[in-house]
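Engineer: this one's sequence-less:
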């Protein structure tokens, strides 16, 4: 039933993304844009332009949803998310360094730098959070992520302020948007998405064992260190690739995973694929909402998800604190 509801919601979100915006599209224009390539009306062209944007938002939402689920499973932290752990900011720093010092400008160049930045930042945050008594506890990981994100954001600002050409290229990307989607960018993104999703689906049963504790998981034959490394790399791959293509969009992993966990329980065999669906739905509907709120312009989707996600994060953190007491 949940799967059917998600699929229906996804279809409705796709239709809304194609029809709604600063220029609403009528039904016959939607049909012309989708099925009648010989029709060259303004409405049909608007629909064709929005198709790539809609596909891109679906893919990015799915990637961020699965990335959040994997990071929460690996760290055993209910509020882990690429944006909260500073991974997005690390990817942003490497991209802005590439723009400023290496003169990069293409999606292929962005994606490798973003992946390197995301991976290094994830390792750094986990290393800092693991220090001291108790190891990598959820609160220590969040604090390490917040501190790292603040420091890296300062470095990003220090690099772009004296370089106006970098600021012009970087400022729109930094907010997080799917509006500049092209089929070329989607083609570049798909291999990373498929590898990350495949690894997430394959590791789900072992991650269920990991949730019982390292000792129990080892007794069940799980190599906990190898599993954490592989699952974390998949999460970083999905997050880094998305950040390179669309900018640092936050809170999708947190929102989608928590919604699914509340409905279906803790089994990652269901959470990971359903987080992909719910992440695609949340990001796509947030993009539509940004277009409607900012009409005749648009509000970037990263701003919309931040407005939605920040209160949810506070609520989740408060509930987690109450349970721990």
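Structural biologist: Looks like it arrived, so ask away. Model, not experiment: these values are computed from the prediction.
Engineer: Please make it C-alpha for all contacts and neighbour counts, starting now.
Structural biologist: Will do.
Engineer: Need the contact partners of stretch 196-211.
Structural biologist: By C-alpha atoms under 8 Å, 6 or more residues apart in numbering, the residues outside stretch 196-211 that reach it are 63, 66, 70, 73-74, 76, 216-217, 220, 222, 224, 227, 230-231, 234-235, 237-238, 267-269, 272-273.
Engineer: Helices - which of those land there?
Structural biologist: Under the assignment DSSP state H, the contacts of stretch 196-211 contribute 63, 66, 70, 73-74, 216-217, 224, 227, 230-231, 234-235, 237-238, 268-269, 272-273 to helices.
Engineer: and residue 53, what does it touch?
Structural biologist: Listed by C-alpha under 8 Å, 6+ apart, the contact partners of residue 53 are 178, 179, 180, 181, 182.
Engineer: The third one and residue 128, how far apart?
Structural biologist: Counting by C-alpha to C-alpha, to the nearest Å, the separation of residue 180 from residue 128 is 36 Å.
Engineer: Between those two, point out the one with more neighbours.
Structural biologist: residue 128 (18 against 13; other C-alpha atoms under 10 Å).
Engineer: Report the buried members of the contacts of stretch 196-211.
Structural biologist: 63, 66, 70, 73-74, 76, 217, 222, 224, 227, 230-231, 234-235, 237-238, 268-269, 272-273 (16 or more other C-alpha atoms under 10 Å).
Engineer: hmm, back to that, nearest to residue 86, of the contacts of residue 53?
Structural biologist: Nearest to residue 86 among the contacts of residue 53: residue 178, at 20.7 Å, using C-alpha to C-alpha.
Engineer: Count the neighbours of that closest one for me.
Structural biologist: 25.
Engineer: Helix, strand, or coil at it?
Structural biologist: The three-state assignment at residue 178 reads coil, by DSSP: H, G, I helix; E, B strand; the rest coil.
Engineer: Please compare the first structure with the one that follows:
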């Protein structure tokens, strides 16, 4: 009797082997397509704005600036805005992917552990107590707030005899987040100057940021990106459980601490530079997982490319919709992210903690 008559697929045992060999090629091809998409969106980000500038003039302003008004717009505004979008988008996407891996919840994001609220609370304190009025000053307060919040959440989540668990970290983050939001509301209502400044900063926008801000946050974002990518292997091991992960050479406590540090750097620097922007760190890793599966090496690499593509694409859309005015990118990502999140939840069963 033949294999087909016995109900065995015609390919036999070779079919799974062939699939395992094909999967990396498909992922690599998908990554190449993602890079091409990012290049197209970068070109649009530099070319599209409130003022119409021919593409040839844009290229001339990029590579052979002559000091004309159009060249200044391209060099000093659109190019800086695009580079900032690349850096911030990568930071938010990787921060979201790390949080989802650390909490074992594919719908988690940095806001779950109060990182964004910690950065915002520190900015409010800097405005109200130290009279910080420049965006360059917000960077340090936001980074400190994000780092302190990450430390507090991890300390609360590991307090006691038992080891840190995803549930304990989430509960600790929820408690810290609620306390920070209450503190932010209290400070902003008591101090009108803080409220007015925070209202402008908290919209979440790439517009109006100088190259000095980009230079300030870039070292923190680069450090966080390198650290996040280096944790891909240990996170894959911990996905099998702490005991098996330890047997494979991963150190659960060390991995979680380094993951928290990476999240603080990425989310703190991104939030300080452009304000809180939602859904990028939530939607992109979840959507990418449908293509890459749970392998953190592919997942983090895809997020590094597609997260800035989403952020810059949303920014370009915000410039077009109400032209010659603009919609802040935080508003656009919220409008795009909510229905996408609902669709993803409806299509797949989301693993519970």
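Structural biologist: Received, thanks. Owing to the predicted nature of the structure, the values given are computational and were not obtained by experimental measurement.
Engineer: Mind checking the TM-score on these two?
Structural biologist: For these two chains in superposition, a TM-score of 0.89 is obtained (TM-score structural alignment, normalised by the length of structure 1); 323 aligned residues with a C-alpha RMSD of 2.7 Å.
Engineer: For the most centrally placed residue in structure 1, which residues are in contact?
Structural biologist: The centre of structure 1 sits closest to residue 64, judged by C-alpha atoms, centre = their mean, with a distance of 2.7 Å. Counting by C-alpha under 8 Å, 6+ apart, residue 64 of structure 1 makes contact with 82, 238, 239, 242, 252, 253, 276, 279.
Engineer: gap between the alignment partner in structure 2 of it and residue 309 of structure 2?
Structural biologist: Residue correspondence, TM-score structural alignment: residue 64 of structure 1 in this structure matches residue 92 in structure 2. Distance, residue 92 of structure 2 to residue 309 of structure 2, by C-alpha to C-alpha: 12 Å.
Engineer: Residue 324 of structure 2 reaches residue 50, doesn't it?
Structural biologist: Yes: counting by C-alpha atoms under 8 Å, residue 50 is a contact partner of residue 324 of structure 2 at 4.9 Å.
Engineer: SS state for residue 203 of structure 2?
Structural biologist: What three-state DSSP gives for residue 203 of structure 2 is coil.
Engineer: list the contacts for the residue nearest to residue 26 of structure 1 when sequence neighbours are not counted?
Structural biologist: Nearest residue to residue 26 of structure 1, sequence neighbours excluded (C-alpha to C-alpha, 6 or more residues apart in numbering): residue 19, at 7.2 Å. By C-alpha under 8 Å, 6+ apart, the contact set of residue 19 of structure 1 is 25, 26, 30, 47.
Engineer: Check residue 105 of structure 2 too.
Structural biologist: Counted by C-alpha under 8 Å, 6+ apart, residue 105 of structure 2 has contacts 351, 352, 353.
Engineer: To which residue of structure 1 is it aligned?
Structural biologist: Aligned counterpart of residue 105 of structure 2 in structure 1: residue 77 (TM-score structural alignment).
Engineer: Over to residue 34 of structure 2?
Structural biologist: Mapped onto structure 1 by TM-score structural alignment, residue 34 of structure 2 lines up with residue 6.
Engineer: which ones are touching that match?
Structural biologist: Residues in contact with residue 6 of structure 1 (C-alpha under 8 Å, 6+ apart) are 277, 278, 281.
Engineer: what's the burial count for the aligned partner of residue 142 of structure 2 in structure 1?
Structural biologist: For residue 142 of structure 2, the aligned residue in structure 1 is residue 114 (criterion: TM-score structural alignment). A count of nearby residues for residue 114 of structure 1, using other C-alpha under 10 Å, gives 32.
Engineer: just the one 3 residues further on next, same as before
Structural biologist: Other residues near residue 117 of structure 1 number 22, with proximity taken as other C-alpha under 10 Å.
Engineer: Could you measure from it over to residue 243 of structure 1?
Structural biologist: Taking C-alpha to C-alpha as the measure, residue 117 of structure 1 falls 10 Å from residue 243 of structure 1.
Engineer: likewise residue 140 of structure 1?
Structural biologist: From residue 140 of structure 1 across to residue 243 of structure 1, the span is 24 Å (C-alpha to C-alpha).
Engineer: So which of the two has more stuff around it?
Structural biologist: Using other C-alpha under 10 Å as the criterion, residue 140 of structure 1 and residue 243 rank with residue 243 on top: 32 against 19.
Engineer: Need the counterpart of the more buried one in structure 2.
Structural biologist: Match for residue 243 of structure 1 (TM-score structural alignment): residue 271.
Engineer: Residue 32 of structure 1 too?
Structural biologist: Residue pairing (TM-score structural alignment): residue 32 of structure 1 is matched to residue 60 of structure 2.
Engineer: and if you look at residue 276 of structure 1?
Structural biologist: Per TM-score structural alignment, residue 276 of structure 1 is aligned with residue 304.
Engineer: Same question for residue 285 of structure 1.
Structural biologist: Residue 285 of structure 1 maps onto residue 313 in structure 2, by TM-score structural alignment.
Engineer: Thanks again, I'm all set now.
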